[in-house]
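1. Pasting the sequence and the predicted coordinates here, then a few questions.
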Amino acid sequence: MMTELDLQLATEFDNLPSEEQFHLWADSVLTLFREDSELTIRLADAAESQQLNFEYRGKNKPTNVLSFEFEAPPGMDLPLVGDLLICPHIVYQEAIEQEKTFHDHFAHMVVHGCLHLLGFDHIEPADANEMESHEKEILAKLGISDPYRDDAE
């Protein structure tokens, strides 16, 4: 079982996770569902995040993570799952607001984004519960506490 990662640094930010960390986080999700996977994680500035969030989701603001699922043409079996675009500036702000460590919150964004690439979503409550339970389980195996622990308050 293997995940191939293309990490693109399109912005500068202090204390970014290492390529090994990104690989571990993506691998911890993708290998549960697929034997081989390829994905790109692009770390982008707020302007690029905002532009793509508006273009693809109609929301004119930067966001933490965008997932672009790859759909292979019929009859082609490729290991490519898609692309994640993550904005470290937003992840950092959220980590402070949510009182989480920067790297733990980054791990959550990678896990969350990878689950989207695999077809999970959180639009309907039952789907959200399933996705969140996967996130909690995967993050727990990585030694990261429940990212939704404050939601019930």
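-> In hand now; what should we look at?

2. Only C-alpha atoms from now on, for both contacts and neighbour counts.
-> Noted.

3. Let me see the ranges of the strands in this protein.
-> 2-9, 36-43, 65-69, 80-86 (DSSP state E).

4. here comes the other one, which I'd like you to weigh against the first:
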Amino acid sequence: MLDVAAQAEGWPDADWEALAARAATAAVSQSPYGEWLTSPATIEIAVRLTSDDEVQTLNAQYRHKDKPTNVLSFPMIQPDLLDTVTMNTDDGEVILGDIVLAHGVCVREAEERGIGTADHAAHLIVHGTLHLLGYDHQGDAEAEVMEEMERAAMADLGLHDPYPVRED
């Protein structure tokens, strides 16, 4: 079972908790960890929707990049331990990690793409969840795998393709 808690400070009123839960569930279902959704263990993800300033502070502190970014992920479990995570829990709960989104960056990117802020936030939560699951996009092969899972998760949500092929 997946339990997602969302906290939205300074974001417009919406059911962010439900959106975050749907997005994270779609991401997990597209990964090899989809069986977690029916596991007796509870997998927990915290999503914080906050300001550009807070994200810039976190980005500077943890990634040494002194600027806001759209999404940050803070995994609590090493990728090599993910396969056994639901089998080795004492209390039936596993904290997968935290995802943090920057409001201003999210709004600007949504406007640039011609999509709603909530839809873009859903994509960023999908993206962040995949990072919590150990996926990355540093190399072309890794990026391709991650982007395909993001596309599939977004399709499951009935939302846009976050990586459309552009004809120049």
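-> Thanks, I have it. Because the structure is a prediction, the values reported are computed rather than measured.

5. returning to that earlier point: okay, the strands of structure 1, which one's buried deepest?
-> Ranked by mean neighbour count under mean count of other C-alpha atoms under 10 Å, the strands of structure 1 are led by strand 80-86, which reaches a mean of 23.

6. Relative to structure 2, what is the average displacement of that one?
-> Mean deviation of strand 80-86 of structure 1 relative to structure 2 after superposition (mean C-alpha distance after the TM-score superposition for structure 1): 0.7 Å.

7. Pull up the aligned stretch in structure 2 for that strand.
-> Mapping strand 80-86 of structure 1 onto structure 2 (TM-score structural alignment) gives residues 95-101.

8. can you put the strands of structure 1 in CSV and add distance to D27 of structure 1?
-> Below are the strands of structure 1 laid out as CSV (distance: least, C-alpha to C-alpha, whole Å):
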stretch, distance to D27 of structure 1
strand 2-9, 6
strand 36-43, 8
strand 65-69, 16
strand 80-86, 12
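
9. all helices for structure 2, in order.
-> 16-29, 52-63, 103-113, 117-132, 140-156 (DSSP state H).

10. Which part of structure 1 matches the longest one?
-> The counterpart of helix 140-156 of structure 2 in structure 1, using TM-score structural alignment, spans residues 125-141.

11. in that stretch, what counts as buried?
-> Neighbour-count burial for stretch 125-141 of structure 1, counted by 16 or more other C-alpha atoms under 10 Å, picks out M131, E132, H134, E135, K136, I138, L139.

12. try stretch 146-153 of structure 1
-> So for stretch 146-153 of structure 1, counting by 16+ other C-alpha under 10 Å, buried means D146, P147.

13. Endpoints of it, how far apart?
-> 14 Å (C-alpha to C-alpha, to the nearest Å).

14. Centre of the chain to that stretch, how far?
-> Put simply, stretch 146-153 of structure 1 sits 18 Å off its chain's centre (C-alpha atoms, centre = their mean, to the nearest Å).

15. Identify all contacting residues around that stretch.
-> Stretch 146-153 of structure 1 has contacts (C-alpha atoms under 8 Å, 6 or more residues apart in numbering) with H105, H108, K136, L139, A140.

16. Repeat the analysis, applying 6 Å as the threshold.
-> Contact partners of stretch 146-153 of structure 1, identified using C-alpha atoms under 6 Å, 6 or more residues apart in numbering, comprise K136.
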